[in-house]
Structure formats: C-alpha cells, structure tokens
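> give the three-dimensional model of this entry:
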Amino acid sequence: MSSLPPSAKLATRERLSEVRYEIRGELARRARELEAQGRKLIKLNIGNPGAFGFRAPAHLQKAIIGDIDHTDPYTHQQGLPAAREAVAAAYAARGTPHAHPDRVFIGNGVSELIDLSLRALLNPGDEVLVPSPDYPLWSAATILNDGRPVYYRCDPDNDFLPDPNEIEQLVSSRTRAIVLINPNNPTGATYPRELLERIVAIAAKHHLLLMVDEIYDQVLYDDAKFEPVAPLAGDHPCITFSGLSKVHRACGWRVGWSVLSGDIERVREFLHAMDLLSALRLCANVPGQYAVAAAVNGPDTISALCAPGGRLYETRRAVIDACEASDHLELVRPAGALYAFPAVVGDAARGFDDHAFALELMESEGVLVVPGSSFNVPYRHHFRVTLLPEAAVMRDVFARIDRALARRAEAVTKVVPIKGRSRPAA
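Now for the predicted structure:
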C-alpha cells in the first residue's frame, strides 16, 4: 500500500477513464510479458502490414531516397506543396468538388488529422454520430476533444450496414458531424451508393459535417465496389481521410492526408481552424511526404493482393472457410479492408465474455485477437483479426481458436447433478 496522500500523486485527465483502445491495450501488454518469457505468439491485433512481411512499394521507397537531401527543414504546416497538389489532383479526378491544394492537409498519419479536425470542430458537449462498431480512435478523439460520441448501429444481421433512419433519429441540437468508415474497420463492410446518398442527405438537412475515413478505399474483394462520399456531397462540407498506411503498406512512415470539400463560404472558418492547428504542431513528418505523389500517381500495387491468388484474398478465404466449417463461429464476409469480425455462436457463446476469451486464447493457444467490445458495441461475442498473415498461418490460427471454443462449449454443457436432478453448467 502506498503511504503517499492522494494530493501528492500526479493526477491525470478524468476523461481518459472513458477512453478505450484495446488494440494496443491491456492484452497487448500481456502479450509483451509472455514474449519476454520466451512464448511465441501470433499477434492479429494490429493492421500493420510491415510486421507480416509486406513492404512499401519500391517506387515509393525510391521517391523518398531521391529527395532525402531536401527533408531536413520544416515544411509548410499543411504539407509539401507537391504532395498536396498530387492529392488534390487525384481527388479531383475521382469527382471530389473543390479539390485544391489549399484544402489538403498532410498529417502524421490519419490519426493525427482525425484529432485535429475534431479539435477544430467541437465545443464542449457537442455530439458526433459514430458507427458501432467503430475504429475506437474516433470515439477516443471525440471524447478527448470534449465531445460526446453517439453511436448508430451497424447490425451484423444487416451485413454491418447502418440504417439511415436510425442515424437521423439520433440527430440532436448538439450534433455536429456524422462519421463514416468505408470500407469499414473492423467489419470489412463496404457501403453502397444509395445508402451513402441517404446519409449525405441527412447531413445536408441538419447541417452536419461529413467525416469520412476512406483509408482502405482500394482494399476490396470479389465484386465489392468503393463509392467515395465527397462527390456525392457536392457543395456540402465533407472532410475525407486517407494515406499511405494501408493501401501502400507504409504504416511506419506516418503519412496521412485529409481533403476538405464543400462550398468555400461554408467551410472557410473550419479551413482556417485546421490551418491554425496544423501550424501549432509545425508540420508533419517530411521524408514520407516525398512519397505521396509517387503513391497517388504510380502503379496499382494493391489490387493483385486482393484478387484470387493474391495474399490478402487467400487469407480472407482461409478465414471464411474456417468459420463456415466451425460449429462455434459465424462470419459476415468482409468485402473490403484488412480485417474479419467473427461472432461466437452456439454453446460456446453462452455466458461468453470477449475480453476473458481473448486473454485465455492468448495464454492457452498463443493467439492475440482484439475483443469485439473494444469497438464500442453493446454485445460481447465478437472478436477482430487482421487478414495480414499468410493463409496457412491463418488456417492454423483458426484451428487453435476452434479448439479453445470447443473446450468452452464442452464446459458450459457439462451436466451438473443437483439433488437428484441435473442441469447444464452455467
């Protein structure tokens, strides 16, 4: 027991108690402890391509090497002019209105830009409509910028697609924005055009900023199609986020961008606020910015990985096959992104706690997954895995998962005698 009085202890911000980020949280810390003891783990908690042997495309690496002598000074707070020009041109080509370099911000990954944009937008108590499940950074950044995330359901019975009617019912006088994650992390859902048009109409009716996380925009499987939101929004304010981390497998370079579209008179104040906040952090990582033009103008290096025979496709197929063969798992097939979000069903799901299971799975089977409740859902029978390992590794992973679930199903159905009668174990 500590002898220090409470007043002597360094206090932290109270709102941190509301923030969860289990992707790198308690389970990841326990994984490091086990590894320090010599345990070999298969860690499926982070969508980090480089940790699974992927490399950033060679033409991006060459672009940085070729300009490394120019990377010592700070650059403009919004990013290198050439990088912003390349992003603006690429987004104009896909129909984004008002795409101009002055509306492009380069950040230390999309994460930083999400935080800056919410800081520019929110007053204390303002609300942001966030999908459930969400990528938990969106909830965390909303809370830490004194806002309140309000969740709209993306129901697994509806292929994890939201209901626009429910979204509109959640709008209040304090609502400032609607967040869309498309393709979705953690579910892999991709949103059809008609659904996006209805959500855009809600945003326009209630004067809400559209905040669109499209970091997986080219990671698509089978016949899935990606529909960018900004062209549908037209003159309505919309900020779109993407970067080098996923499509270009360059997470560690920490290069993301945002593009602010919409009528200038409607977005001018927000644009100035983003510029101010960008200036306060001086600038984003400079060397990585020299790869932006090469990325948006260079060859397509992701589609082959997502097509039959490609590594991501075959690993996804392994997950689908494993879930279909299991008595304990169900899966809505991911149409895009780098993840699967299986549900535990049947006897194994009775009294199931996703966090306890994730810990037991790591301890007994050497596999680290992320509990589904970490993604701000009210249920506790899902978990997320990344699709980045080789297919053979993923088949082994799901054999281990199924083994752990079979043990659980057997335990909860074991007959326990009670005074001459019997009942299933709780």
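> alpha carbons only for contacts and neighbour counts from here, please
Fine.
> got the contact list for the host helix or strand of Leu260?
Per DSSP states H and E: Leu260 is located in strand 256-261. The list of residues contacting strand 256-261 from outside it, by Cα atoms under 8 Å, 6 or more residues apart in numbering, reads 88, 96-99, 103-110, 113, 230, 234-245, 267, 271.
> how about Ile199, nearest residue that isn't a chain neighbour?
Leaving aside its chain neighbours, Ile199 sits nearest to Pro164 (6.0 Å; criterion: Cα to Cα, 6 or more residues apart in numbering).
> for Gly310, same thing?
Counting by Cα to Cα, 6+ apart, the residue nearest Gly310 is Ala304, at 5.7 Å.
> list the contacts of Arg384.
Listed by Cα under 8 Å, 6+ apart, the contact set of Arg384 reads Asn45, Pro186, Tyr339, Ala340, Phe341, Pro342, Val369, Val370, Pro371, Gly372.
> before we go on, could you also do this sequence so I can check it against the first one:
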Amino acid sequence: MKTTKSYLSKTVEDLKPSGIRRFFDLAASMEGVISLGVGEPDFVTSWSVREAAILSLEEGYTSYTANAGLLELRQEISSYMNRSFNVSYSPNTEIIVTVGASQAIDIALRAIVNPGDEVIVIEPSFVSYVPIVNLAGGTAVTVQTKKENDFKILPSELEQVITKKTKAIMLCSPNNPTGAMLNREELIGIASIAEKHDLLVLSDEIYAELVYDEEYVSFAELKGMRERTILISGFSKGFAMTGWRLGFVCAPEEISQAMLKIHQYTMMCAPTMAQFAALEALRNGREDVNEMRKSYRRRRNYFVQSLNDLGLDCHQPGGAFYAFPSIRRTGLSSEQFAEKLLLKERLAVVPGNVFGESGEGHIRCSYASSMEQLQESINRLKKFLENV
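Model (predicted):
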C-alpha cells in the first residue's frame, strides 16, 4: 500500500500554510497577549442585523435559497452598488451571493483560468491570492510595489510582467496588508494597461466602506472597465460581519453565469439566515457603518503617528484598518521581529513577508482594536524597541 501522503494532490501538497495563522495560534496559547494580528473588526454586528437573522429563523426560513442568493438581497445589492459606487448590475443575471468574499475570488478564478494562464498578483497581497490562483490551475505572477510609492502599483511596473499568457490582474484597493488606496487617476492608469493588453481585472473591493481621506472609486465605474471587471465585495469588513461568511460578486452576465455553475456544484447557496441579516444591513445599517468608519479613522491617526514617533517609518494608509510600518532600523527580519515581540512583550503582529517578498522588513498591525489596547500596544512596542 502507498503511503497516505502519496495520495495527496501535488498542488495542495505544495501549498504553504498561512503565515498569519501560525502567529495567531501561538498568541492564542499565551496569556496577556494583545493581538493586532487578525484582520477583523472589533465591533459586534449591529443589533438590528442580528435581530433580522433571529427573526428569519423564528419565521421558519431554514431552507435553501436560490443558488445565486435571495432575489430580494440581490436586488438590494444592485441598488447599493448603484447609489454608493455608481456601478450597475442586474440582480437577475450579474450578482451572486457567496460564502464570504474569499469564495467569490475562488469561483471567479476557476471560471476564467485555463491551465497555463497567468494572473498578476500585486504584492504585498492578501495571503490567499497566490494559493487560490494555483488551485485554479493558473500561474500567479507577482509584481512588487515599493515603500517609496506608498505601496501603490505603477502602470510601468505592471507592464514589465505582462506576457502573452497573462489573463487577469488581481487588484485590491484599499489594500490588505498596506492600507494603500488608489485614487481615480491611479486606477485609470491600470485600466489603460488592462485595455491595451485585453486583460480582465479581479477587483477586490471588500474594504470599500472603510476609506478615510478621499472618495472611493470602484474600478468597474471607470470608462470601458465594467465589461473587464469581476467585482468582489461583501459584508465582513464594512458591516462587521466576519463570522456570518457572506460576500458577493458582480460581473458581466457571461462571466457571472459561469461562476454560478461552479457555485451550484460546490456550495449550493450561502447560509439563509446570513442573507436575511445582510438584507437588513443594506437597508438600515448605514449609520452604524459611518460610526465605525469615524472610529477607525481616529484610531488610524493616533496609531500611525505613534509608530512614526517611535521611529518605525509608516505611510498613512488611505483605507482598510491596517498599518504597515518598516522595522528595518532594528536589523531584524520581519519574522524575527514579530516572534521576539510576541515572546517578550506579549504583543502579536504579523510579519510582512507572509504577504510577499516586498513585505519583508515590515509588520502588519491591525488598528481594529480599542483605543486603550492601541495605547498599550504602543507602550509595549516602545519598551521592546528600547531593548532590541
């Protein structure tokens, strides 16, 4: 008999475990730890949203929904995208409710990627992008952004990695882990590259609600880009609904219907009670979202300024809830810094290298924590730096 390991898929066997999980699991085993590691709002889902889910259960809505999701929810998503981001999608044929934005990314890539196709991933990037491209049978081609450009991708940098095999560009703005947000002019530069080389763009807009200084621009809004864009979003970040596992994807009909086939066979539909909760969030959750955004902005201003005061050079993130300071002055690698900080000061951050090579020399800190915890985190960082 063959060994158990010999039965494994080579693609899966080659996948590396998430670097975020390693530090999160280590922190969870220790007492007195403050964690700035997990990319999750510290707010509880709004009461009216929770109540809507409870009511749906009490009224007996426990069956499957349509594969694409409740039509009523898709209609509300269509209205929301139109009024908030100036993009229009048919609720009948161009919107799918998914199990989180991560599933939306998965089925999008599986719907468009053929063996040998290349997908450009802009680093530092969310840890799932490269593995999901590989699982879809494609080849992830990474392009690194630079600290001196505030981790914003330049069209010339994209141009350098495009080949005849390039199928799509993965775009995330505001970015996880850097918080970098591309403005309209910067997005137009990327759009020109997509048009020139006839590429699709997977635009991960999960942090669209969490922007602080500029107007948010959806990539699909740009002239000529709607038909090239697979727009991915959801309720986890802006609506503080991570545990509900509910996202959505908007795309031109032919692409959307291809994704729906995969969704039908692998997931059937998103959880019914979560869909009723999302319906309430879109209809009546605006005030809570605005209050959360204001709170994050105050925390960002305090935390980023404090990091710079400590000598950890950090650009001002335009969105999301992450700071990405440089720790190069310490002489430690990202992993050494994060591990020593955790063991010595009980402060958990994520080493920047888990987000790609260009993240080395940095750490990701989530400021989705209370102001009291952020202040204590700065105190612990200061103590650690004094003894490095």
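> picking that back up, quick one: the following helix or strand past the strand holding Leu260 of structure 1 to strand 256-261, angle?
Remark: after strand 256-261 of structure 1, the chain's next helix or strand is helix 264-280, criterion DSSP H and E. With axes from the mean of the first three to the mean of the last three Cα atoms, to 10 degrees as the basis, helix 264-280 of structure 1 and strand 256-261 are set at 160 degrees to each other.
> and Leu210 of structure 1, what element?
Using DSSP H and E, Leu210 of structure 1 falls in strand 209-213.
> which residue numbers in structure 2 go with that strand?
Counting by TM-score structural alignment, strand 209-213 of structure 1 pairs with residues 200-204 of structure 2.
> quick one: that stretch to structure 1 mean distance?
Superposing on structure 1 and averaging over aligned pairs (mean Cα distance after the TM-score superposition for structure 1), stretch 200-204 of structure 2 comes out at 0.9 Å.
> pull out the buried positions in the longest helix anywhere in structure 1.
Identified as the longest helix of structure 1 according to DSSP state H is helix 391-413. For helix 391-413 of structure 1, a neighbour-count test (16 or more other Cα atoms under 10 Å) marks 391, 394-395, 397-398, 400-406, 408-409, 412 as buried.
> repeat for stretch 202-214 of structure 2
Leu202, Ser203, Asp204, Glu205, Ile206, Tyr207, Ala208, Glu209, Leu210, Val211, Tyr212.
> distance of the fifth one relative to Ile95 of structure 2?
Taken as Cα to Cα, to the nearest Å, the spacing of Ile206 of structure 2 relative to Ile95 of structure 2 amounts to 15 Å.
> same check, this time on the second one
When Cα to Cα is applied, the distance between Ser203 of structure 2 and Ile95 of structure 2 equals 15 Å.
> tell me the counterpart of the residue nearest to Gly310 of structure 1 in structure 2.
By TM-score structural alignment, Ala304 of structure 1 lines up with Glu291.
> how many residues are close by its match?
Using other Cα atoms under 10 Å, Glu291 of structure 2 has 11 other residues around it.
> helix, strand or coil for it?
Under DSSP: H, G, I helix; E, B strand; the rest coil, the three-state class of Glu291 of structure 2 is helix.
> quick one, helices of structure 2?
Shown for structure 2, the helices assigned by DSSP H span residues 10-13, 19-28, 47-58, 71-85, 100-112, 129-135, 155-159, 184-196, 253-266, 272-284, 286-309, 334-345, 371-386.
> which of those helices sits closest to Thr4 of structure 2?
Of all the helices of structure 2, helix 10-13 sits nearest to Thr4 of structure 2, with 12.1 Å by Cα to Cα.
> so which elements touch that closest one?
helix 129-135 (3 or more Cα pairs under 8 Å, 6 or more residues apart in numbering; DSSP states H and E).
> once aligned to structure 1, how far is the helix it packs on on average?
Average distance, helix 129-135 of structure 2 versus aligned residues of structure 1 after superposition (mean Cα distance after the TM-score superposition for structure 1): 1.2 Å.
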